[in-house]
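**Q** got a predicted model here, sequence first, then my questions.
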Amino acid sequence: MDIEAEVKEALRAYDRALPAYRLLCEALERELPIHLRQWGVSYVRVEARVKKRYSYELKVRSDPTRPVLDMIGVRVMAFFRRDLPQIEKMARRLLDVAEDSYIDKGELLGPESFGYRSVQFVGRTRGDGAFPDFDAGIPVEVQIRTMLEHVWAEVEHDFRYKPQAEPPTAEINRRFALTAALLEQADRNLDDIREALEG
C-alpha cells in the first residue's frame, strides 16, 4: 500500500472513531475529578482533548508504520506538588499503563537545571471500571503536573516554537530558566504553607 492510501485509510479510521473519542474525553473530565476526591486530592483541574485531524495526518505521514498513541490526551493539573504521586497512583488504578512510555521530564533535568516538568505516560482503557462504555485498549496519553508547571510549559512552548525572525537569545533562555526556578520554588512554598496550615 502506498503512503497516500495508508494516510487515507488512517483518516477514515480517525473519522469513524472520533465520536467515541469525544465521548471518552468527556468521561475522563467527568470521572477523574470524582476518583481524585476519593483519593484525597481535591485541588485539581482535568482537561482532555482529541488530537486534531490535521495533527493526526501529519503524524501518520511522518511514519505510517508507527501507531498514534496520543489520539486522546488528558492533562491532570494539581495545585500542590505533593499530590502528584497520589494522582499517578489513581491513574494507574483506572488505566493499564504502558511502562515503556513512562517519562518523568523533571528527572531529565540536571541537578542545576530548571525547565519543563511533567510526568507522562500512555494508559489504555480496560473496558470496565471507571470507563465501562468504552472498548478495552484505547490509548490515552496522560500528563500530570502542577498548575504552575502547566502555566510555565504553555507560555514557554508558545514563545519558543512560534515562528520568529530570530531564535531566542541567550538572555531570553536565561530568563526562561530563571522563571522555571522561581515557579519550582513557588510550588515548594505552596506545599510548605499547606502542610503548616493542615498541621
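**A** Good, I have the coordinates.
**Q** make it CA atoms for all contacts and neighbour counts henceforth
**A** Will do.
**Q** could you find the closest non-adjacent residue to R61?
**A** V7 (6.6 Å; CA to CA, 6 or more residues apart in numbering).
**Q** just checking, the one you found touches T65?
**A** No - checked against CA atoms under 8 Å, the pair V7 and T65 is beyond contact range at 10.7 Å.
**Q** and here is the other one:
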Amino acid sequence: MTEEEYLSFIQPYEDALNNIQVRIDVLNKDYRRKQLNYPIHHVQYRIKQKESIENKLIKCGNDTTTDAARNCLTDIGGIRVICYFVRDIYGIVDLLRKQTDIVVIKESDYIRTPKGNGYRSYHIVFGVPVYHTDGMEYYPVEVQLRTMSMDLWASMEHRICYKGEKKDEAAAEFINYSAALKQMEEEMEGFLSD
C-alpha cells in the first residue's frame, strides 16, 4: 500500500470516526444538561497508521492492500471513551444502540467476562454511515469503553507486560491489580445515590 493509497483509503474512516465522536459528545452534553452530571471523563480517538494496518494484515495472514484492510479490519477508526463508573459505560452503550442509523457489527463485554490476563473493557464496533457524492456506505468504528481505573490498568499492562522486558514477572501481578481496581471501583460507585 503506497502512502497515497493509504491517505485516500482512510478518508471515509476519518469521516465515520468524526461522526461517532460528535454523537458521543452530544450525548455527554445532553446528559449533563438533563442530569446535572456527565458519564464521560474524556475521549481519545485515532486512525490506524499505515504501518500498523500493514503489520496487522501480515499477522492475520493477509496481503497488505487496501482491499484486504477493508475486508478484514474493523478497528481502522477507533475511539476510547473513558467513563467514571461501570454503569456509565453501559448507559452510553445503550444510548448509542438506540441510534437507528448506526448498526452493531460486533461487541465484546470484557467487563462481565474479563480476559485471562485481567483486562476489562467494553468493545463495540459500529457500522457508521458515510455519505459520498455517489451514495452512502457503512464504515466500521471500534468504540472501547473503560473506566478510569480500567484505562490505568490497560495502559500500564501494555507498557510493562506487552512492551516491557519483565512481562513474565509482572503478568501474574497484573491479574491481582485488576481485581483490586475492580473492588475499588465497586466501593466508589457505592457512594453514588441511585
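**A** Thanks, I have the structure now. Values in this document were obtained by computation on a predicted structure and should not be read as measured data.
**Q** got a TM-score for the pair?
**A** Structural agreement between the two chains, given as a TM-score (TM-score structural alignment, normalised by the length of the second structure), stands at 0.76; 176 aligned residues with a CA RMSD of 2.8 Å.
**Q** now do the buried residues in the strand or helix carrying the residue nearest to R61 of the first structure.
**A** With elements delineated by DSSP states H and E, V7 of the first structure resides in helix 3-38, which encompasses its position. When burial is assessed from 16 or more other CA atoms under 10 Å, helix 3-38 of the first structure yields the following buried residues: 7, 10-11, 14, 18, 21, 24-25, 27-29, 32-33, 35-36.
**Q** do stretch 80-90 of the second structure as well
**A** Neighbour-count burial for stretch 80-90 of the second structure, with 16+ other CA under 10 Å as criterion, is recorded at R80, V81, I82, C83, Y84, F85, V86, D88, I89.
**Q** what of stretch 99-110 of the second structure?
**A** The neighbour-count check on stretch 99-110 of the second structure (16+ other CA under 10 Å) flags I102, V103, Y110 as buried.
**Q** in JSON lines: the residues you listed, plus secondary structure.
**A** Conversion of those to JSON lines gives the following (DSSP: H, G, I helix; E, B strand; the rest coil):
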{"residue": "I102", "secondary structure": "coil"}
{"residue": "V103", "secondary structure": "strand"}
{"residue": "Y110", "secondary structure": "coil"}
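**Q** using CSV, lay out these together with distance to E185 of the second structure.
**A** Formatted as CSV, those follow (distance: CA to CA, whole Å):
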residue, distance to E185 of the second structure
I102, 31
V103, 31
Y110, 15
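**Q** so V81 of the second structure sits in a strand?
**A** Yes - assessed with three-state DSSP, V81 of the second structure lies in a strand.
**Q** counterpart of it in the first structure?
**A** Alignment note: V81 of the second structure maps to V76 in the first structure; criterion TM-score structural alignment.
**Q** so that match touches R49, yeah?
**A** No - counting by CA under 8 Å, no contact exists between V76 of the first structure and R49, whose distance comes to 12.0 Å.
**Q** find the nearest non-adjacent residue to G118 of the second structure, please.
**A** With CA to CA, 6+ apart, the residue lying closest to G118 of the second structure is I175, at 4.7 Å.
**Q** can I assume that neighbour is in contact with N117?
**A** Yes - at 5.7 Å, I175 of the second structure and N117 qualify as touching, with contact defined as CA under 8 Å.
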